[in-house]
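> Sequence plus the predicted model coming up.
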Amino acid sequence: MTSASTAEGLPPNPPAPAERKPFRSLSDGMAGHRNSLGVLRLVLAGLVIFSHAFPLGGWGDDPMRSWTRNQESIGGFAVVGFFAISGYLIAKSGAGSDILQFMWRRVLRIFPAFWLVLIVGAVIVGPIVWLMDGNRPGGYLTNLGAGGPVGYVLLNADLTIRQWGIYDIFISTPWGERGGASALNGSLWTLAYEWSCYLIIALFVLLGILKRAKWIVPLVTLFYFGVALSTIVAPGFAASIFPAFGDSFRITLTLIFLIGSCMGLYSRSIPLDDRLGILSAIVVVASLALGGWIIVGYPAFAYLLLWGASRLPQRVQWIGAKNDYSYGVYVYGFLVQQFTAYLGWHHWGYVPWVLATIIVTGGCAWLSWHLVEKRAMQLKDFGPGRGIRYWFDWARQRFGRNSEKIKAAPQE
């Protein structure tokens, strides 16, 4: 068939150009596993170890506090980064699952490894230190309540840390001498806050907000911005209305988590631009040095992390893509540092000791992932992970068939 333009001696109409997106979005840069979030999470977990090494090794406070006008420590900076990335990932997970799937997968990800590190502290590390202190082997289990190893596991099992130590174990370490109390694992306190953030997303999932009214999430985030700002302008005002806001971490960690969640939900609309990445880095440094870290630094830091995850070289993207050791590094770092400080390794000097603890912690994280975390996550699509619709259909088929049999049975 000849087109009209060709019949008239005109050149044929050129094909319509393919529709091009006006910009490359954050979603484009973070698609699938083609990003470096695994690398960043490992770096953040390592920063927590570097931060804790100062007080745990007897070198005083984390120096970043003085550099940032007491706004943040290196460890706090890393925790903020963890919550930003977690908010991004968890919101995306919630948008693609129902409430049963969501809660089942979150439980599998956080609780098995957490319970394991509690048991390791109470059953392995605790008895070793107890015996090295010259105590009788049988005396370790004499106290089955608070203060003992059983209480340490049971009282902390729901993520809220109610018992920090076991007897006077580690009381002779620099941290123990500084605080005058036993503490096995001081990093675990943040997990309760992370879980509370998961519950906020769970509520969004239950109400269908992430699928049908995701604009509510930025609205809630703005509310937390307002609360955070009120703690600066009028300290104590928010807590007088809602006592839970007397805990500053309840405000700040939830805020950065929700900022990450907003970026996850609107990732297709957020441009991935190197200029914005550089600007966000400048804002982060300026807010830490001059003030305003929470109000302007948090959103800039969240964008910086996600921009960096998409812009780091592809050759590092395999790190953490299949084997995520960052959680294990985080939950074992403090315990390893306390134990090695008890053994006197901190006398080697800051750098050698930190490097040694990173190696030992990495081994613990490797075992935690391959023995517990990875196996737990393999269950994410089993049982409750199949979702409400699956079990609703199963129940309808199972009990519906039985009711039909009952109706079809001859009546006496």
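Happy to help now that I have it. Numbers count the residues shown, from 1 in each chain.
> all contacts plus neighbour counts: C-alpha atoms, from now on.
OK.
> any idea which helix or strand carries residue 230?
Assigned by DSSP states H and E, residue 230 belongs to helix 216-233.
> For that helix, name the packing helices and strands.
helix 209-212, helix 237-241, helix 248-265 (3 or more C-alpha pairs under 8 Å, 6 or more residues apart in numbering; DSSP states H and E).
> which secondary structure elements does the shortest one contact?
Meaning helix 209-212. Contact analysis of helix 209-212 by 3+ C-alpha pairs under 8 Å, 6+ apart lists helix 74-95, helix 216-233 as its packing neighbours.
> which of the residues in it are buried?
209, 210 (16 or more other C-alpha atoms under 10 Å).
> okay, now the one to match up with it:
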Amino acid sequence: MSLQEALGGHRNSLGLLRLVFAAAVIFDHAFPLGGWGTAPFLGYTDNQQSLGGLAVVGFFAISGYLIAKSGMSSDVVQFMWRRFLRIFPGYWLVLLVGAFLVGPAIWVAEGNALGDYLTLGPGGPIAYLYSNWTLAIGQYGIHDVYLDTTPYPGGAINGSIWTLVYEWGCYLVIAVLVAFGVMKRAKIVVPLIAAFFFVAQVAALLLEPGALAPLFPTFGDPWRINFGLVFFIGATIAMYADRIPFDDRLGVLSGITSIALLRFGGFNTVGYIAFTYFVLYLAARLPKALQRVGAKNDYSYGVYLYGWVVQQILSFLGVNEWGYLPYVLLALLGAFALAWLSWHGVEKQALKLKDWGPGRGISHWRDRIVSRVRKRDQEPSDEAVLVEPGERQNG
């Protein structure tokens, strides 16, 4: 059986794994946000990955696979429209919640006047929206909210959303490939891109961060290389999933290899390949009863978006003083509740438009335009109707 057959479209546990990864980010962030310092998982991996970092790598691995599959079955207009609907409505909602619900509530609770919060200047809520609406984060905090009332320094309203701009960047690369027909007629380009990222990652790890900037300014940011690598490993597997075997021996070997490389080094290069296969293997191998999780209602994005928001609120309320476990459990509960509201209130409603307008694709609109042009050409013109009687006889 091939990996493509084993994953079976929507008959897999990718939804469950995304939820697990979102929850893992909350478990990891609980240490700095609750005032317990650096999470211990980072030390177990020779400072290669935190638990939250590993979860984000898992997100990008799954995303690379799914987004490449989407690119193989749609044109560039459909592709970008659907990606926009999945990312931006939920993201803009969490920005609004932070700026106009959480921010002013905490500001007033800290003893400040509400009128002083609602300003148009730098550092205010409007600046927060303006600086962040494109996914590129230009402002993490609002005024002095949380600055002296929570353990985490800097007063970030939402410190999890910084990774989204890198995911969107990967989407744009796929969009270019879709536009030029690469996803259907030149699949080899995708593994070549993954190979380029692999070489860049090795160079970035051997040299100092940003060493590639003189040659490739775009890759002066090591996170762009790191996330790009695992995304395009997932995309490469998607391109050749019908030829890649689904095998328990490979699955177990990839899991053991991932753990060994996490512990002793090499995970952020070769380990990404093993880990991506292992994640997809688990998605196909886990019990069928788990496949229902996230199949119709995908709360993982919302849990990721709201986890930090809820944890900061809990720290402000002093819940972190109850201990790590109560703090994490309440954070999970709050994040899932807000994710439920986000999904049913905004995200799911936005996705209902995926086949509307641009979602119908280039061929649909091209055919409509051609049909209208032909219909117009077939209609008699004013000159043909207004003919003098004598002209008809002479003609």
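Good, I have the coordinates. Keep in mind it's a predicted model, so treat the numbers as computed, not measured.
> circling back: right, so the helices and strands packed on helix 209-212 of structure 1: which one is the most enclosed?
helix 74-95 (a mean of 23; mean count of other C-alpha atoms under 10 Å).
> In structure 2, what range does that helix match?
Here helix 74-95 of structure 1 aligns to structure 2 at residues 51-72, judged by TM-score structural alignment.
> Which residues outside that stretch are in contact with it?
For stretch 51-72 of structure 2, contacts defined as C-alpha atoms under 8 Å, 6 or more residues apart in numbering pick out 14, 18, 21-22, 24-29, 39, 41-42, 79, 167, 171, 174-175, 178, 183-184, 227, 230-239, 275-276, 279-280.
> just the buried members of those residues?
Those of the contacts of stretch 51-72 of structure 2 that meet the buried threshold are 14, 18, 21-22, 24-29, 39, 41-42, 79, 167, 171, 174-175, 178, 183, 227, 230-239, 275-276, 279-280, by 16+ other C-alpha under 10 Å.
> equivalent range in structure 2 for the helix holding residue 230 of structure 1?
Aligned by TM-score structural alignment, helix 216-233 of structure 1 falls on residues 189-206 of structure 2.
> ok, residues contacting the matching stretch?
182-183, 210-212, 222, 225-226, 228-229, 232-233, 235-236, 239, 268-269.
> what do you get if the cut-off is 6 Å, keeping everything else the same?
The contact list for stretch 189-206 of structure 2 (C-alpha atoms under 6 Å, 6 or more residues apart in numbering) reads 225, 229, 232, 233, 236.
> And for stretch 165-173 of structure 1?
In contact with stretch 165-173 of structure 1 (C-alpha under 6 Å, 6+ apart) are residues 147, 148, 149, 176, 181, 182, 183, 184, 342.
> Using TSV, lay out the residues you listed together with neighbour count, distance to residue 336 of structure 1 and secondary structure.
Shown next, in TSV, are the contacts of stretch 165-173 of structure 1 (neighbours: other C-alpha atoms under 10 Å; distance: C-alpha to C-alpha, whole Å; DSSP: H, G, I helix; E, B strand; the rest coil):
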residue	neighbour count	distance to residue 336 of structure 1	secondary structure
147	17	21	coil
148	20	20	coil
149	26	18	helix
176	20	15	helix
181	17	18	coil
182	21	15	coil
183	22	12	coil
184	26	9	coil
342	21	10	helix
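> any idea which of those residues is the one closest to residue 132 of structure 1?
Among the contacts of stretch 165-173 of structure 1, residue 342 lies closest to residue 132 of structure 1 (C-alpha to C-alpha), at 10.1 Å.
> Alignment lookup: the closest one to structure 2.
So residue 342 of structure 1 corresponds to residue 316, using TM-score structural alignment.
> got it, and residue 361 of structure 1?
By TM-score structural alignment, residue 361 of structure 1 lines up with residue 335.
> Could you do residue 253 of structure 1 as well?
Aligning on TM-score structural alignment places residue 253 of structure 1 opposite residue 227 in structure 2.
> before we move on, what about residue 207 of structure 1?
Checking TM-score structural alignment: residue 207 of structure 1 goes with residue 180.
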